[in-house]
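Engineer: Have a look at this fold, sequence not included:
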């Protein structure tokens, strides 16, 4: 019997996601390093199958059965704000069938932990605020020896009778220098290493997301993870993880998912040099800030196999960037995209509409910048205020009830305004029509980028031990994409709504 069972959120979207649940790996690796045993429950569903209520129920029930079957005295759950209702449902079902204490963590438990204890009959026993490694280890120790009270453990919130108790904030965080190798063997790596489009978007690549650091020191008003000290893993540890993944699972590439990988230029250069010394010829991508790319970094990135950099461009209006507290300039964006084109490094530009107090002129400037920078791929999203962000506190009045958190699970959240309180823009343009027209102009025209027929990419595919998987996945998705586009064309109707042609 394990000391704790960690359960991945059993929604159908998560069950189909090819992105490794790193929170489970961080926590289980650390806890087992302290001498305790961890079970993980991570139910998966075929990526290629259609969504159905029957499959949704199967995934949910199987997760419950596995969690209860582990017979662990502690069960750990984690989720985002949009998972709130499902988290409560999952916790209640596990409680009905076991005596396990339910612990909840993740971003929502960190920014709004009291939400889990609003009712006296809450199925949750404890919420963890912040990093989970140390509090969970202390909870296991308290469960085993029975002498420590919850009040003595930092970083917790729990209900005691009619009161909600907050313990002291965490003063000790896990030392990333001594973190063990992720226990990837606990997951179904055959599922996660299928060629996917979520590593280097949107080309197909078999690999994993990795983290070389935690934290982000910047203060973007739309982000709940801002203003935190950056803690770095030793690069030898990161390289060791990549070596293990190649030798054990034959990955073809990876994506660095840090918020701020490029914050230290010397560290980026050191990483690239160590990566080249492996001689694995990985294809890889990363996130980057537009103002953190000196010439010395560019020279080594391409040489080490970096084929794409994803940037949070957000807007072409300096006024809008300032309101969002991005800490970058439009000129920074223009410069870095020009350099990427010169170095033949692919670019992904994330753009936002419905930004705080956005005007029609801000939209015009954004469209003009998108035309100018000529990103390889664009992501266009409607800015949505989430709990824990500055824009939520400013705009969402009254605040959402816990029952209204379900709004965030609406598939239209990224393309429309799903609640009047989510409208941040000052102009009267239809956000839905603006999103649709920008998508047609900058995204559909680049659909064929998924083919990515560059020699470097093709050589990597031919070398891969998964080349048959690549071919079958590519053909399947291409046929599905063509079918979808054809159906959309048939359904489309003329008319431009109230989005001015002068803007688009």
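Structural biologist: Sure, I can see it. Here the structure is a predicted model, which is why all the values come from computation and not from measurement.

Engineer: Every contact and neighbour count from this point should use C-alpha atoms.
Structural biologist: OK.

Engineer: unless I'm mixing things up, residue 133 is touching residue 27, no?
Structural biologist: Yes: in this structure, residue 133 is within contact of residue 27 by C-alpha atoms under 8 Å, at 5.4 Å.

Engineer: Give me the more crowded residue out of the two.
Structural biologist: Between residue 133 and residue 27, counting by other C-alpha atoms under 10 Å, residue 27 is the more crowded of the two (23 against 19).

Engineer: what comes up buried for the helix or strand where that one lies?
Structural biologist: Per DSSP states H and E, residue 27 falls inside helix 22-33. With burial defined by 16 or more other C-alpha atoms under 10 Å, the residues of helix 22-33 counted as buried are 23, 24, 25, 26, 27, 28, 29, 30, 31.

Engineer: with those residues in mind, which one is nearest to residue 439?
Structural biologist: residue 23 (32.4 Å; C-alpha to C-alpha).

Engineer: How much space separates that closest one from residue 232?
Structural biologist: Here the criterion is C-alpha to C-alpha, to the nearest Å. By it, residue 23 lies 17 Å from residue 232.

Engineer: can you give me the strands for the stretch 51-200 of the chain?
Structural biologist: Applying DSSP state E, counting those that start in this stretch to the stretch 51-200 of the chain gives strands spanning 74-78, 101-105, 126-128, 156-160, 163-166.

Engineer: Please identify the deepest-packed of the ones you listed.
Structural biologist: Of all those, strand 126-128 carries the top mean neighbour count, a mean of 27, counting by mean count of other C-alpha atoms under 10 Å.

Engineer: From the rest of the structure, what touches that one?
Structural biologist: Residues outside strand 126-128 that contact it (C-alpha atoms under 8 Å, 6 or more residues apart in numbering): 102-106, 109-110, 113, 116, 135, 155-159.

Engineer: So the nearest residue to residue 354 once chain neighbours are set aside, which state does it fall into?
Structural biologist: Nearest residue to residue 354, sequence neighbours excluded (C-alpha to C-alpha, 6 or more residues apart in numbering): residue 425, at 4.7 Å. Secondary structure assignment for residue 425 (DSSP: H, G, I helix; E, B strand; the rest coil): coil.

Engineer: For burial, what's the neighbour tally of residue 425?
Structural biologist: 18.

Engineer: That one: what's it in contact with?
Structural biologist: By C-alpha under 8 Å, 6+ apart, residue 425 lies in contact with 354, 355, 356, 357, 358, 359.

Engineer: For residue 350, see how far away it is.
Structural biologist: 18 Å.

Engineer: got it, and residue 407?
Structural biologist: Distance from residue 407 to residue 350, by C-alpha to C-alpha: 23 Å.

Engineer: outside of stretch 183-195, which residues touch it?
Structural biologist: The contact list for stretch 183-195 (C-alpha under 8 Å, 6+ apart) reads 18-20, 25, 28-29, 40, 42, 44, 204-208, 249, 251, 469-470, 473.

Engineer: now, which of the contacts of strand 126-128 sits nearest residue 282?
Structural biologist: residue 106 (31.2 Å).

Engineer: Tell me how many other residues crowd that closest one.
Structural biologist: So residue 106, with other C-alpha under 10 Å, has 20 neighbours.

Engineer: Below is an additional structure, to be compared with the one above:
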């Protein structure tokens, strides 16, 4: 079967920063998995094309199935594309997956029956796949080819008598080495750029899941259970291939917990040297504040093997807020982690959010001032956005239950505007955020 894998959306201009398109590795894994199992697939990542141009490209490809992977902020754009595609070719089947679909389905199942239909039900969509996509998508493709009963296709939602019916969750993939490497051949690399304009940045996903349960985070929803990861050898094979055969030298490991297994990290660092990659490649990773502050991460080893960036999810310098978010960190840990990483000679990246509904103006100012103080001269770049409750998370349920969602269309803003009712007037909150961003540049 011929399958189009579509990622809607493109460059989003945010106040004070540019969030720019990055390679959608999730659909690249889907492409390689389908190809490995005898099907044809092509990725269409909408970076700067108009909707008409994108639909025209997909139509010329003439797929039998079009799969859409969407975040919440571009879900409506994706559903519009699906409808337009069906207007051109009524016989094409469409399936949606990704964070918005998974979160909405989880919200429906855990807290609010009927939520999924309101959040995701749109004209032009035939199927949905929540959670991990490789096996359910292959099941759907094989089932459509065989004209199987939709009830027998595991891992999908389909419309049955006007209601969405779930056929049951497919077990997660425990051994990621079983998956073929992501096929990036269709990606428009010349159009990608990170916040520091490093257009040559190569993203890698070598693990899924997180052992922590931060209340606002979608990862425990989309990848519940234990952390699973590629072996060190498999990671090194992919790095070596991208370097030797594609000229990639600057890597970013987008795993939530790259450092979850110290032995795996040590094996990767040693392998970089053993394979002659040391000095030729560099890389950035996400790391936990508590792990670094407590000395559980060997910063010297990372630095020696080419690590040129650690990204911390700071989120706040207010102890109460950190506790409410279930971060497992303290302001003191944050300061220690930043200092240790800086002293090790590794550039620090960090994220911080504002707009928590329980914080007063005084508390927010204290948090901002403390972060500005400890980060000055030590943090290379700070991403600062407004806290956003995503469906399926405990934080979303808390906000819904307490009538704290102030903007009904907040999911379209991609964290760039206040979503919640807070102790601080909206315009004052925006002003404080703007001034904070000026102070940390």
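Structural biologist: Done, it's in. Note that the structure is predicted; figures quoted are calculated from it, not measured.

Engineer: circling back: of the contacts of residue 425 of the first structure, which count as buried by neighbour count?
Structural biologist: Using 16+ other C-alpha under 10 Å, the buried members of the contacts of residue 425 of the first structure are 354, 355, 356, 358, 359.

Engineer: Now residue 302 of the second structure. Nearest residue, chain neighbours left out?
Structural biologist: residue 269 (6.7 Å).

Engineer: which position in the first structure aligns with that neighbour?
Structural biologist: Under the alignment by TM-score structural alignment, residue 269 of the second structure pairs with residue 272 in the first structure.

Engineer: Assumed its match was part of a helix.
Structural biologist: Yes: assessed by three-state DSSP, residue 272 of the first structure belongs to a helix.

Engineer: Neighbours of it, how many?
Structural biologist: Using other C-alpha under 10 Å, residue 272 of the first structure has 20 other residues around it.

Engineer: Distance-wise, check it relative to residue 297 of the first structure.
Structural biologist: 9 Å.

Engineer: same question, residue 172 of the first structure
Structural biologist: Distance from residue 172 of the first structure to residue 297 of the first structure, by C-alpha to C-alpha: 34 Å.

Engineer: try residue 56 of the first structure
Structural biologist: 45 Å.

Engineer: Residue 110 of the first structure too?
Structural biologist: To residue 297 of the first structure, residue 110 of the first structure is 35 Å away according to C-alpha to C-alpha.

Engineer: and if you look at residue 332 of the first structure?
Structural biologist: Distance from residue 332 of the first structure to residue 297 of the first structure, by C-alpha to C-alpha: 15 Å.

Engineer: more crowded one of those two?
Structural biologist: Set side by side, residue 332 of the first structure and residue 297 show more neighbours around residue 297, with 19 against 15, by other C-alpha under 10 Å.

Engineer: Helix or strand for that one, just tell me which one.
Structural biologist: Judged by DSSP H and E, residue 297 of the first structure forms part of helix 295-303.

Engineer: What is that helix packed up against?
Structural biologist: Helix 295-303 of the first structure makes packing contacts with helix 265-278 when contacts are defined by 3 or more C-alpha pairs under 8 Å, 6 or more residues apart in numbering; DSSP states H and E.

Engineer: Now do the next helix-or-strand element following the helix it packs on: everything it contacts.
Structural biologist: Remark: after helix 265-278 of the first structure, the chain's next helix or strand is strand 283-288, criterion DSSP H and E. Here strand 283-288 of the first structure makes contact (C-alpha under 8 Å, 6+ apart) with 199-200, 252-262, 305-312, 457, 460.

Engineer: and with 7 Å instead?
Structural biologist: 200, 252-262, 305-311 (C-alpha atoms under 7 Å, 6 or more residues apart in numbering).

Engineer: Report the mean deviation for that strand after fitting onto the second structure.
Structural biologist: Strand 283-288 of the first structure differs from its equivalent in the second structure by a mean of 1.3 Å after superposition (mean C-alpha distance after the TM-score superposition for the first structure).

Engineer: Count the residues that sit near residue 147 of the second structure.
Structural biologist: Neighbours of residue 147 of the second structure (other C-alpha under 10 Å): 9.

Engineer: distance of the residue nearest to residue 302 of the second structure from residue 303 of the second structure?
Structural biologist: 9 Å.

Engineer: still on that earlier bit, among the strands of the stretch 51-200 of the first structure, which is nearest residue 413 of the first structure?
Structural biologist: strand 74-78 (21.2 Å).

Engineer: circling back: dump the buried ones among the contacts of residue 425 of the first structure into TSV; add secondary structure and distance to residue 482 of the first structure as well.
Structural biologist: Formatted as TSV, these follow (DSSP: H, G, I helix; E, B strand; the rest coil; distance: C-alpha to C-alpha, whole Å):
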residue	secondary structure	distance to residue 482 of the first structure
354	coil	30
355	coil	32
356	coil	36
358	coil	35
359	coil	36
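
Engineer: can I get those in JSON lines with distance to residue 486 of the first structure?
Structural biologist: Putting these into JSON lines (distance: C-alpha to C-alpha, whole Å) gives the following:
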{"residue": "354", "distance to residue 486 of the first structure": "29"}
{"residue": "355", "distance to residue 486 of the first structure": "32"}
{"residue": "356", "distance to residue 486 of the first structure": "36"}
{"residue": "358", "distance to residue 486 of the first structure": "34"}
{"residue": "359", "distance to residue 486 of the first structure": "34"}
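
Engineer: out of those, who's nearest residue 382 of the first structure?
Structural biologist: The nearest one, if we look at those relative to residue 382 of the first structure and count by C-alpha to C-alpha, is residue 354, at 5.7 Å.

Engineer: what's near enough to touch the closest one?
Structural biologist: Neighbours of residue 354 of the first structure in contact, by C-alpha under 7 Å, 6+ apart: 382, 383, 423, 424, 425, 431.

Engineer: With residue 227 of the first structure instead?
Structural biologist: Here residue 227 of the first structure is in contact with 216, 217, 218, 219 (C-alpha under 7 Å, 6+ apart).

Engineer: how about it, secondary structure?
Structural biologist: coil.

Engineer: Also residue 222 of the first structure?
Structural biologist: Relying on three-state DSSP, one would call residue 222 of the first structure coil.

Engineer: I'd like to know how many residues surround it.
Structural biologist: By other C-alpha under 10 Å, neighbour count at residue 222 of the first structure equals 22.

Engineer: ditto for residue 351 of the second structure
Structural biologist: 15.
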